[in-house]
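Peer 1: Got a predicted structure plus its sequence, pasted below:
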Amino acid sequence: MFERFTRGARATVKGAVAQAERAEADAVTEEHLLLALLEQEGGRASFAVTALGLHDRRASLDAAFAEARRRGGLTRADTDALADIGIDIGAIVSRVEGTHGEGALAAGRAGRRWWRSGHRPFTPGAKTVLENSLRVALGRGDRFIGEEHLLLALTAKPGVVADVLAEHCATYASVLRALYGPDADGGQGYAKAG
C-alpha cells in the first residue's frame, strides 16, 4: 500500500515515526500521525490544518493529548459514559497517580519491543488510519493516497485523536470542506460507514 502514498504522505508517515522516537514511545500512534501532519508544509492537508486554525492551537492540542494519555487513553465520551454510571475517572487517575506517580496510566513507555527489529511498530489504531486513508482516497476517486486522505482518516476513526480534533472544530465534515470547498460531498459515505 505504501507505494500508493504521495511524497507528502510518505513524509507524514516518516514524520510520525520521528514523533514517536522523540516521545520515546514504543509504537507509532494516531497522535503521532496527526502531529506529523501538523509539521507538513505546502500540501493540501497543510492548507486545511491552517484554515481550521490547528497550527495556532498546537499547544491546546498537545495539552488535550497529554490529558487523554493521563486518563489511560480514554476519550471524553468514554469518561462521560463512565461518569453516567457513577465511575469518576478523575478520582481513579488521582488515586493511581498518588500511589504510582504522575502519568502512571499513560501508555507507550514499556517493553521496547522495537529494539529487536530496529523499527517502531505501528499501533493497530495507526494501521487502521493508514488503511482507511486508502478507502478515503478510493471513495473520492483518487488513485494515490495524500496527506489529505490521512487527515480525513484521522477524523473518521473514533478515538482520542478524532475527539481532540472535534473539540478543536476539525470534524470529518469541516476538514472535507476545508480541503475541497463548501460543496464537497465526496467520501462522506465513508465517514458514516467507517
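Peer 2: Ah, there it is.

Peer 1: use CA for all of it now, contacts and neighbours both
Peer 2: Will do.

Peer 1: And the most far-flung residue of the chain relative to its centre, how far from T155?
Peer 2: Summary for the chain: using C-alpha atoms, centre = their mean, the residue whose C-alpha lies farthest from the chain's mean C-alpha position is T99, with a distance of 30.1 Å. Between T99 and T155 the distance is 35 Å, computed by C-alpha to C-alpha, to the nearest Å.

Peer 1: Got another one to weigh against that:
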Amino acid sequence: MFERFTKDARAVVLGALDHAERSHANEVTEEHLLLSLLDRKASRASFALAALGLTDRRDSVVRALAEARRRGGFSRADMDALSGLGIDLSEIVSRVEEAHGVGALESGRKGNRNGWGLRSGHRPFTRDAKDVLTRSLRTAHAHRDLPHARIRSRGGTTIIGDEHLLLALTTRPGALAEVLADHGVTYEALERVLYGAGEAKAG
C-alpha cells in the first residue's frame, strides 16, 4: 500500500517512526502519526490543521495526549461508561501510580532490545496505527470524485495524501480522536476546510 502514498504521506509515516524512536517506544502508534502530521509544513494536512488553529495549540494537544496515555489510553467516553458501572478510573490510575510510579499504565515504552541500552531494528506499527493507514485508503477512495482528487490518481489507482491520514485519525473512536475534537479538528471540520465549497480550500 505504501506505493500509493504521496511524498507528504510517506514523510508522515517516516516521521512517525522517528517520533517512536525518540520517545523510546517499542511500537509506532496513531499518536506518533498525529505528532508527525503536526510537524509537516506546506502540505494539504498542514494547511487544514493551520486553518483549524491546531498548529498554534500543539502544546495543548501534546499535554492532552500525555494525559490520555497516563489513563491507559481511555477516553472520557470510556471513563463515563465505567463510571456508570460504578468504576472510578481516576481512582484506579491513582492507586496504580501510587504502587508502580507515574505513567505505569502507559504501554509500549518498556525495555531495551540489546545489552547496550540502545534500541535497534524494526519498530512495528500497532494494530490501531495500521487501522489508520487502512482507513486512509478508504478515505482517499471516498473523495476520489471531488475536483481536486483527479490529480491524486495514477492510472486509476487511488493515491493517499497526508490529508487522508489526518482524516482517518478522526474516524477512529478513542482518546486521540477525542483530543482532536476538543481542539476543533473533526472529520466534518476537515472536510469543510479541504473540500468545502465557497470556503478556503487546501491547494
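Peer 2: Everything's here; your move. Keep in mind it's a predicted model, so treat the numbers as computed, not measured.

Peer 1: care to give me the TM-score?
Peer 2: After superposition, the two chains reach a TM-score of 0.89 (TM-score structural alignment, normalised by the length of the first structure), with 184 aligned residues with a C-alpha RMSD of 1.9 Å.

Peer 1: doesn't A23 make contact with R109 of the first structure?
Peer 2: No - with contact defined as C-alpha atoms under 8 Å, R109 of the first structure and A23 do not form a contacting pair (9.1 Å).

Peer 1: What number of residues are in the vicinity of I87 of the second structure?
Peer 2: Residue crowding around I87 of the second structure was assessed by other C-alpha atoms under 10 Å; the count is 13.

Peer 1: tell me, stretch 33-52 of the first structure lands on which residues of the second structure?
Peer 2: Counterpart in the second structure of stretch 33-52 of the first structure, with TM-score structural alignment as the criterion, is residues 33-52.

Peer 1: contacting residues around the matching stretch?
Peer 2: Under the criterion C-alpha atoms under 8 Å, 6 or more residues apart in numbering, residues 8, 12-13, 15-16, 19, 55-56, 58, 129, 161-163, 166, 169, 184-185, 189-190, 193-194, 202-203 lie in contact with stretch 33-52 of the second structure.

Peer 1: Of those residues, select the buried ones using a PyMOL command.
Peer 2: To isolate in PyMOL the members of the contacts of stretch 33-52 of the second structure that are buried, counting by 16 or more other C-alpha atoms under 10 Å, one can use:
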select buried, resi 8+12+13+15+16+19+55+129+161+162+163+166+169+185+189+190+193+194+202
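
Peer 1: could you pull out the helices for the first structure?
Peer 2: Remark: helices assigned in the first structure by DSSP state H are 7-22, 30-39, 44-51, 58-70, 76-84, 89-100, 114-117, 124-139, 147-156, 160-167, 172-180, 188-193.

Peer 1: Identify whichever of those lies nearest to M1 of the first structure.
Peer 2: Between M1 of the first structure and those, the shortest separation by C-alpha to C-alpha is 8.1 Å, and it involves helix 124-139.

Peer 1: about what we covered before: neighbour-wise, which of R109 and A23 of the first structure wins?
Peer 2: Comparing R109 of the first structure with A23 by neighbour count (other C-alpha under 10 Å), the higher total belongs to A23, at 14 against 11.

Peer 1: Quick check: chain neighbours aside, which residue is closest to the equivalent of that one over in the second structure?
Peer 2: Under the alignment defined by TM-score structural alignment, A23 of the first structure corresponds to S23 in the second structure. Closest residue in space to S23 of the second structure, ignoring its immediate chain neighbours: R109 at 7.8 Å, by C-alpha to C-alpha, 6 or more residues apart in numbering.

Peer 1: Contacts only, for the one you found.
Peer 2: Under the criterion of C-alpha under 8 Å, 6+ apart, the contact partners of R109 of the second structure comprise 23-26.
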